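1. Okay, predicted coordinates and the sequence, questions at the end:
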Amino acid sequence: MTLGTTYTEQTQWNTSSPDTHPVQAVAGMTYDLPDYKAQAAGVVFASPVGKGCEGGFVRVAPFQKTCQEVVQTLPKGSVLADNLSNTMLFNLANDGGQALLVPTGNSCVVVSVARMAG
């Protein structure tokens, strides 16, 4: 979720029994990549399951491009999965999660979601 960023985060968990309760982290991120310089935000959440843990993340990143332009930057092999109230939902290539493209005038907010297990 934070690849390519500098970030700060705040975590919350049960300190007396961390292996039996969920954990959550909220992050503020700054992208400083050659083709993308912007603020973004994300949430990571996980819960114990058996002897492991499962969870997911949500990242919200604004782009100063239309959503049609952002579609061209998605990983090759990404597929349009649905149109949810005029927001395109893509299944990202290589099981990379999903991206919901929310149009905001001439800009696009990309909400990325993914699940994880381990």
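-> The structure has been received and is ready for your questions. Source: prediction; values computed, not measured. Residues are numbered from 1 along each chain as shown.
2. contacts, neighbours, all on C-alpha from now
-> Will do.
3. Which positions in the strand ranked longest in the chain come out as buried?
-> What stands out as the longest strand in the chain, according to DSSP state E, is strand 36-49. Of the residues in strand 36-49, Q39, A40, A41, G42, V43, V44, F45, A46, S47, P48 count as buried by neighbour count, 16 or more other CA atoms under 10 Å.
4. Second structure for comparison follows:
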Amino acid sequence: MQGLVGKTFQGSADGNYNGPAAGLVFAAPTAKGYEGTMVRVVPLAQICEAVADLLLKGSLPLQPLSSMAVYTLATGG
């Protein structure tokens, strides 16, 4: 199962970004129900290093994926 979610960010609580964004939701059936994740897509006209500073404190970089930066968030996401 997969879905698309629309969102509008509104300032400081959302990392000082104002504007549209999207989320891709992925879920798969398991023996105990469903398991899944959501990938948030936010269009920012900044270099990657500057955007990484907007992530939650404690977020850690992972191995790049096709030269794209990937992070694990401090909240486990």
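-> Everything's here; your move. Please read all numbers here as calculations on a predicted model, not as lab measurements.
5. Mean distance between the longest strand of structure 1 and structure 2 after superposition?
-> Here strand 36-49 of structure 1, set against structure 2 after superposition, deviates by a mean of 1.7 Å using mean CA distance after the TM-score superposition for structure 1.
6. which residues of structure 2 fall in helices?
-> 48-52 (DSSP state H).
7. Work out which residue lies at the spatial centre of it.
-> R40 (3.5 Å; CA atoms, centre = their mean).
8. That one maps to what in structure 1?
-> Counting by TM-score structural alignment, R40 of structure 2 corresponds to R59 in structure 1.
9. residues contacting that match?
-> Neighbour list for R59 of structure 1: M1, A40, A41, G42, V43, V110, V111, S112, V113 [criterion: CA atoms under 8 Å, 6 or more residues apart in numbering].
10. ok, now with 7 Å
-> R59 of structure 1 is in contact with M1, A41, G42, V43, V111, S112, V113, counting by CA atoms under 7 Å, 6 or more residues apart in numbering.
11. Equivalent analysis for G6 of structure 2, please.
-> G6 of structure 2 touches A21, A22, G23, counting by CA under 7 Å, 6+ apart.
12. Contacts for the longest strand of structure 1 next, please.
-> 19-31, 53-62.
13. Next: stretch 68-79 of structure 1.
-> Contacts of stretch 68-79 of structure 1 (CA under 7 Å, 6+ apart): F90, N91, L92, A93.
14. any idea how far the counterpart of Q24 of structure 1 in structure 2 is from L54 of structure 2?
-> Using TM-score structural alignment, the partner of Q24 of structure 1 in structure 2 is Q2. The gap separating Q2 of structure 2 from L54 of structure 2 is 27 Å, by CA to CA, to the nearest Å.
15. Check V5 of structure 2 too.
-> Applying CA to CA to V5 of structure 2 and L54 of structure 2 gives a distance of 21 Å.
16. what ranges do the strands span in structure 1?
-> 5-12, 23-33, 36-49, 52-63, 79-83, 88-91, 98-104, 107-117.
17. can you list the ones you listed in CSV and add distance to E69 of structure 1?
-> As requested, these are arranged in CSV below (distance: least, CA to CA, whole Å):
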stretch, distance to E69 of structure 1
strand 5-12, 22
strand 23-33, 18
strand 36-49, 13
strand 52-63, 10
strand 79-83, 14
strand 88-91, 13
strand 98-104, 11
strand 107-117, 9
